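# give the three-dimensional model of this entry:
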Amino acid sequence: MDRPSRPARVLASALATGTLLVTAACADGTGSPEAAPASPAAEQSPASPSPASPSPSSPSPWPTRALTTGGAKAALITRADLGDGWNQVNNAASWRDKLLAGKVDVASFLNGKTGSQDCQKLLDSLYSDTLLGRPVGASALTGFTNGDARLLYQVGDYGKGSLEKSLDWMKSLAQTCGHFTVTGSGGGKRTVRVVSSALPAVGDGRQGLTLTVQGTADGAPVTLVLDVAAVRAGSSGIVVTNGGPSGVDHGATETAVRQGAQRLQQVLAGKTPSPTATG
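Prediction:
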């Protein structure tokens, strides 16, 4: 897997073998509303207390301060967060899976060009580590390996509005890009399936996807299974990509999301996370 340097990489070598009362009042001639007659039940019963007003929505637990360079680095998960079997690497910024690169076949879409553009954007953004767009402020990344699986973790300031749009777009992908084909630079065909996946209830918004990419590599059939998770915390975002040709450990994805969100919350509150974040 050769990849040029860039933040956040797709995981796994192999190929892209991979969710919208009005109370009517009758007015008299003076424009004053007429009182509606009381119902018999109301006349016979003591006045009931008026229903409680809905309680205001709880404020977000996420501070709105901007992420600093030091804060972004402190918000990165560690090997201790992931547990045994995972090893941190120094070359995650250079990861690039060429098998995620290719041209989406427009003919495989009932909705034609519009649908194919979303799927092309998905693959391109995974290949270039720009799933949430490019950071407008501080950012940092780190990577871990476990056998032939790779877990790439990114955190950055992307802007609240941009993050909300990105998550809304991601929620549509399981339907828009449920199943499509891709042609690689060498003419080889790959099939890609995209489904929504559950994530821990953290942050101000989140979306998970699992991609399964099937094709061939070096003449042999190969399947890449890749978890893709994104979380918004104020104007900061987290991206986790995790998987490989031997499958994906969904538990590791959930752990990275949960632990990373805790660390980011602490950083945005002006605190220093412990080596291993705890809930």
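
# when you work out contacts or count neighbours from here on, use the C-alpha atoms and nothing else.
Noted.

# for the helix or strand hosting Lys165, packing partners?
Using DSSP states H and E, the element containing Lys165 is helix 160-176. Applying 3 or more C-alpha pairs under 8 Å, 6 or more residues apart in numbering; DSSP states H and E, one finds that helix 160-176 makes contact with helix 112-127, strand 189-197, strand 205-217, strand 220-233, strand 236-244.

# and Pro245, how far from Gln207?
Between Pro245 and Gln207 the computed distance is 23 Å (C-alpha to C-alpha, to the nearest Å).

# could I get the helices and strands packed on helix 160-176 as JSON lines with mean neighbour count and distance to Gln88?
Written out in JSON lines, the entries for these read as follows (neighbours: other C-alpha atoms under 10 Å; distance: least, C-alpha to C-alpha, whole Å):
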{"stretch": "helix 112-127", "mean neighbour count": "18", "distance to Gln88": "20"}
{"stretch": "strand 189-197", "mean neighbour count": "20", "distance to Gln88": "25"}
{"stretch": "strand 205-217", "mean neighbour count": "22", "distance to Gln88": "23"}
{"stretch": "strand 220-233", "mean neighbour count": "24", "distance to Gln88": "18"}
{"stretch": "strand 236-244", "mean neighbour count": "28", "distance to Gln88": "13"}
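
# please give me the structure for this one as well, since I'd like to look at both together:
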Amino acid sequence: MSRRPSRPVRLLASALAVGALLTAAACSDGGGGSEAAPDTAAARAAERDAAEQAPTGSPTGSASASPASLTESGAKAALLTEADLEGGWNQVQDADRWRDRLLVGEVDVSDFLTARTDATDCQELLDGLYRDSLLGEPSGPSALTGFEQGGSRLLEQVAGYDRAGLDARLRWMGTLPDTCDQFTATGSAGGTRTVQVTEASVPGTGDARQGLRVTVQGDAAGNPATLTLDIAAVRVGTSALTVTGGGLDGGQESSVEQAVRQGTERLKTVLDGGTPSPQPTPMD
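As a prediction, this is how the structure comes out:
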């Protein structure tokens, strides 16, 4: 009694049959008459059978793997260094305690046509800038660093988030130039501040991004002052970096853009399992 061919042999025979059928179809004369149809159908059926039995351990196509989840050490490694920034920025150790009092105030509801709803968004903007939580509270690891240059500061946060919540916050940021535009906030001592919110460009890095410029006019130490902040947020997978730069000396648009480019490259390197270079990545 003859033995039944093993499964690998049957698969090979099926694949050879497909090749033979396709060769016969290619050599047939005419434009594919009724006699060629059964061969073509059989070839497709055999091809499907072979595909269904093929191993599935190796990925197919050109799609790349999703970035890995951020770890505590990875968040710290992804942070910018002095070498990543131009213009004499000096890294500081107390960036987690930075709090600008000009960002504190109760938003005046009467400034808004839709009153409470829009005022709540603008209050959330001020609170988020003051508490370094513009993208919401991270659901994963988080790390923060800061730099000083004269009277200006640059702050970067790298953190892991819930993907749906992160995308929602980025969309929310995009609505603020229209929702908030210009409004008044009243400080605890009764002083008023005029706040303006405009859209800002962000380098085309990462998977999604959003930028804002916020100016706050009020008093500092009894003197008129204007705080200007350039803000950029970039998502990479389920992680994100937020960069805020500026101060009483004006905005820091170019430094924020450079920080975003370098910071995104560092975050990508970490999520890909690598270690960021101590030297900044050359940018075009």
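
# fetch the TM-score of the aligned pair.
These two chains, once laid on top of each other, score a TM-score of 0.77 by TM-score structural alignment, normalised by the length of the first structure; 221 aligned residues with a C-alpha RMSD of 1.3 Å.

# secondary structure class for the counterpart of Leu102 of the second structure in the first structure?
When the first structure is aligned by TM-score structural alignment, the residue opposite Leu102 of the second structure is Leu99. Using DSSP: H, G, I helix; E, B strand; the rest coil as the criterion, the local structure at Leu99 of the first structure reads helix.

# spatially central residue for the second structure, please.
Geometric centre of the second structure, nearest residue: Arg235, 0.7 Å, by C-alpha atoms, centre = their mean.

# residues contacting the counterpart of that residue in the first structure?
By TM-score structural alignment, Arg235 of the second structure lines up with Arg232 in the first structure. Taking C-alpha atoms under 8 Å, 6 or more residues apart in numbering as the criterion, Arg232 of the first structure is in contact with Lys160, Leu163, Glu164, Gly203, Asp204, Gly205, Arg206, Ile238.

# how much space separates Arg232 of the first structure from Ala80 of the first structure?
Shown here: Arg232 of the first structure relative to Ala80 of the first structure, a distance of 23 Å by C-alpha to C-alpha.

# tell me which residues are up against whichever helix or strand Thr40 of the second structure is part of.
Here Thr40 of the second structure, judged by DSSP H and E, is contained in helix 36-53. Contact with helix 36-53 of the second structure is made by Leu11, Ser14, Ala15, Ala17, Val18, Leu21, Leu22, Ala25, Ser28, as judged by C-alpha under 8 Å, 6+ apart.

# name the single longest helix found in the second structure.
helix 7-27 (DSSP state H).

# buried sites along it?
Applying a neighbour-count criterion of 16 or more other C-alpha atoms under 10 Å, one finds Leu11, Ser14, Ala15, Ala17, Val18, Leu21, Leu22, Ala25 buried in helix 7-27 of the second structure.

# where does that helix end up in the first structure?
Residue correspondence for helix 7-27 of the second structure in the first structure, counting by TM-score structural alignment: none.

# measure how that helix sits relative to helix 36-53, angle-wise.
On the basis of axes from the mean of the first three to the mean of the last three C-alpha atoms, to 10 degrees, helix 7-27 of the second structure is oriented at 150 degrees to helix 36-53.

# picking up where we left off before, redo the contacts of Arg232 of the first structure as a markdown table? Include distance to Gly219 of the first structure.
Supplementary listing: the contacts of Arg232 of the first structure in a markdown table, determined by distance: C-alpha to C-alpha, whole Å:
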| residue | distance to Gly219 of the first structure |
| --- | --- |
| Lys160 | 44 |
| Leu163 | 40 |
| Glu164 | 41 |
| Gly203 | 43 |
| Asp204 | 44 |
| Gly205 | 41 |
| Arg206 | 38 |
| Ile238 | 36 |
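
# which of these lies at the shortest distance from Val222 of the first structure?
When the contacts of Arg232 of the first structure are compared for distance to Val222 of the first structure, the smallest value, 28.7 Å, is given by Ile238; criterion: C-alpha to C-alpha.

# surely the closest one is in contact with Val228?
No - applying C-alpha atoms under 8 Å, one finds Ile238 of the first structure not in contact with Val228, separated by 10.6 Å.

# before we move on, back to that, how close does the match of Leu102 of the second structure sit to Lys113 of the first structure?
With C-alpha to C-alpha as the criterion, Leu99 of the first structure and Lys113 of the first structure are 22 Å apart.

# now do Ser236 of the first structure
Using C-alpha to C-alpha, one obtains 32 Å as the distance from Ser236 of the first structure to Lys113 of the first structure.

# what's the answer for Val248 of the first structure, then?
Looking at Val248 of the first structure against Lys113 of the first structure, where the rule is C-alpha to C-alpha, the gap reads 31 Å.

# go on, Gly83 of the first structure?
Between Gly83 of the first structure and Lys113 of the first structure the distance, using C-alpha to C-alpha, works out to 43 Å.

# repeat that for Ala138 of the first structure.
Distance from Ala138 of the first structure to Lys113 of the first structure, counting by C-alpha to C-alpha: 35 Å.

# equivalent analysis for Asn242 of the first structure, please.
Here the criterion is C-alpha to C-alpha. By it, Asn242 of the first structure lies 29 Å from Lys113 of the first structure.

# contacting residues for the residue nearest to Gly263 of the second structure when sequence neighbours are not counted?
Nearest residue to Gly263 of the second structure in three dimensions, chain neighbours excluded: Leu80, at 5.9 Å (C-alpha to C-alpha, 6 or more residues apart in numbering). Contacts for Leu80 of the second structure were tallied using C-alpha under 8 Å, 6+ apart; they are Thr145, Glu156, Ala259, Gln262, Gly263, Arg266.
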